[in-house]
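Peer 1: quick one: sequence and predicted model below, then my questions.
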Amino acid sequence: MNIVIRQEQEKDISTIYSVVKLAFEKVEHSDGDEQNLVNRLRNSEAFIPELSLVAELDGEIVGHILFTKIKICENISLALGPLSVVPELHGKGIGGKLIIKGHEIAKNLGFGSVIVLGHPAYYPRFGYVPASNWGIKAPFEVPDECFMAMELIEGSLKSVSGIVQYAKEFFER
């Protein structure tokens, strides 16, 4: 399977909307708004064009990942999410390719860490551990094992702790 990971382009926006909607349609812990969240974040100050990536299979977009700026106290970090892969291609490594490429680009852009609210059996394989290990907390109630962080640059979270400040678009509908 030849998957190409690339930065989203304007012509991809409606396809990304459909892919994200489809990916979260039957997810237990979804609010059904992820596709709209992507659009809101794309128009926010937290958006980083280089970190909105698509996965293509035979020229067709089958996945998307978004990393946006967040703050932990006064420290800038990134939020990973949403990560979307069309359901019929789950388990094929597409999400992992998106995560790894996103991490690579983020590190090259000078970002030192990433926070994710996600499945505790999935994200640890990419280096994520509970954010509480650094004293980092979510601004909402969430199980500790689901709120994770990772250092893209070793030691980047060493003296960072506090409550994550997400872009306001995360809380709008």
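Peer 2: Sure, I can see it.
Peer 1: can we go C-alpha only for contacts and neighbour counts from here?
Peer 2: Will do.
Peer 1: quick one: list the elements packing against whichever helix or strand K101 is part of.
Peer 2: K101 belongs to helix 94-108 when assigned by DSSP states H and E. Secondary-structure packing of helix 94-108 (3 or more C-alpha pairs under 8 Å, 6 or more residues apart in numbering; DSSP states H and E): strand 3-7, strand 47-57, strand 60-72, strand 75-85.
Peer 1: hey, what's the angle from it to strand 60-72? Just curious.
Peer 2: Here the directions of helix 94-108 and strand 60-72 differ by 50 degrees (axes from the mean of the first three to the mean of the last three C-alpha atoms, to 10 degrees).
Peer 1: one more to weigh against that first structure:
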Amino acid sequence: MADPNPWFRIYPPEVRDHTEVNQTVGPKRMPLRNSRPIAYSMLIFTIALMKNFVLETNRYARNFIRRNRHNISNKSRVHDWRKKVKLALIEFKPFVDVILNMGLIRKATISEYWNRKHSSQSTPWFRKVFTRNRFQLMLKFLHLVDNRHIAPRNSPSYDPTAKFKPIVDHFNLKAKTHYFPSQNVDVF
């Protein structure tokens, strides 16, 4: 005879082995309820993470320009990286804000965010924060890992996730730091 209820709950190993959990579940170390949104974003985008982005972006830009100095046209905006001050933390924070806003305000191309032609769909805030060329240059050089520490594609130790693994690890660590999972987590 078939079991009338073939469905049963499966718990992850850390819950399955313990019938009682003696800890509070839910968020921990959170900003006050009336905090500004920046307080919540700073839980994930820490100063240390942003400093690492700035360091590695500047390193990659410097190495790119040095390696390609004979192949870069005189009209290339890459020369602007050397003319202007290198990327600083104070410039990286609004860069993240612009990228997050691009997820909310959808346009077909990056250039359209700086377009002045269609006033009903204009996004003047983007132009106030960066020139289009500066933003695209920062996006071009954006890096989190020093390429010298990444194994090449043909190497047995090659890891296709090496360039973004640090950010995934960082976000996972922050999730563990700021949230107590519930004992009653359903696994689908």
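Peer 2: Right, received. Where do you want to start? Please read all numbers here as calculations on a predicted model, not as lab measurements.
Peer 1: what would you report as the TM-score here?
Peer 2: Once superposed, the chains reach a TM-score of 0.26 (TM-score structural alignment, normalised by the length of the first structure), with 79 aligned residues with a C-alpha RMSD of 5.1 Å.
Peer 1: about what we covered before: will you turn the helices and strands packed on helix 94-108 of the first structure into TSV that also has distance to I99 of the first structure?
Peer 2: Converted to TSV, these look like this (distance: least, C-alpha to C-alpha, whole Å):
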stretch	distance to I99 of the first structure
strand 3-7	10
strand 47-57	9
strand 60-72	7
strand 75-85	8
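Peer 1: so which of those gets nearest K137 of the first structure?
Peer 2: strand 60-72 (8.9 Å; C-alpha to C-alpha).
Peer 1: for P130 of the first structure, which of the helices and strands packed on helix 94-108 of the first structure is the nearest?
Peer 2: Here strand 75-85 is closest among these (C-alpha to C-alpha), at 14.0 Å.
Peer 1: hmm, back to that, quick one: the helix holding K101 of the first structure to strand 47-57, angle?
Peer 2: Orientation check (the same axes, to 10 degrees): helix 94-108 of the first structure against strand 47-57 gives 150 degrees.
Peer 1: turn the helices and strands packed on helix 94-108 of the first structure into CSV, columns for distance to M150 of the first structure and mean neighbour count.
Peer 2: What follows is those, written out as CSV (distance: least, C-alpha to C-alpha, whole Å; neighbours: other C-alpha atoms under 10 Å):
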stretch, distance to M150 of the first structure, mean neighbour count
strand 3-7, 22, 17
strand 47-57, 17, 20
strand 60-72, 13, 23
strand 75-85, 10, 22
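Peer 1: check which residues of the helix holding K101 of the first structure are buried.
Peer 2: Within helix 94-108 of the first structure, the residues that count as buried by 16 or more other C-alpha atoms under 10 Å are I94, G95, G96, K97, L98, I99, K101, G102, H103, A106, K107.
Peer 1: wait, what's in contact with the first one?
Peer 2: For I94 of the first structure, the contacting residues are I3, A55, G63, V85, taking C-alpha atoms under 8 Å, 6 or more residues apart in numbering as the criterion.
Peer 1: which strands or helices does the biggest helix by length in the second structure pack on?
Peer 2: Looking across the second structure with DSSP state H, the single longest helix is helix 47-67. For helix 47-67 of the second structure, the elements it packs on are helix 89-104, helix 132-141, judged by 3+ C-alpha pairs under 8 Å, 6+ apart.
Peer 1: give the next helix or strand downstream of the longest one.
Peer 2: Think helix 89-104 of the second structure. Heading C-terminal from helix 89-104 of the second structure (DSSP H and E), you reach helix 124-129.
Peer 1: out of the helices and strands packed on helix 47-67 of the second structure, nearest to F53 of the second structure?
Peer 2: helix 89-104 (8.3 Å).
Peer 1: list of residues touching the closest one?
Peer 2: Contacts of helix 89-104 of the second structure (C-alpha under 8 Å, 6+ apart): M50, K51, V54, F126, V129, F135.
Peer 1: nearest residue to L43 of the second structure in space, please, no chain neighbours.
Peer 2: The shortest distance from L43 of the second structure to any non-neighbouring residue, by C-alpha to C-alpha, 6 or more residues apart in numbering, is to K174 (7.3 Å).
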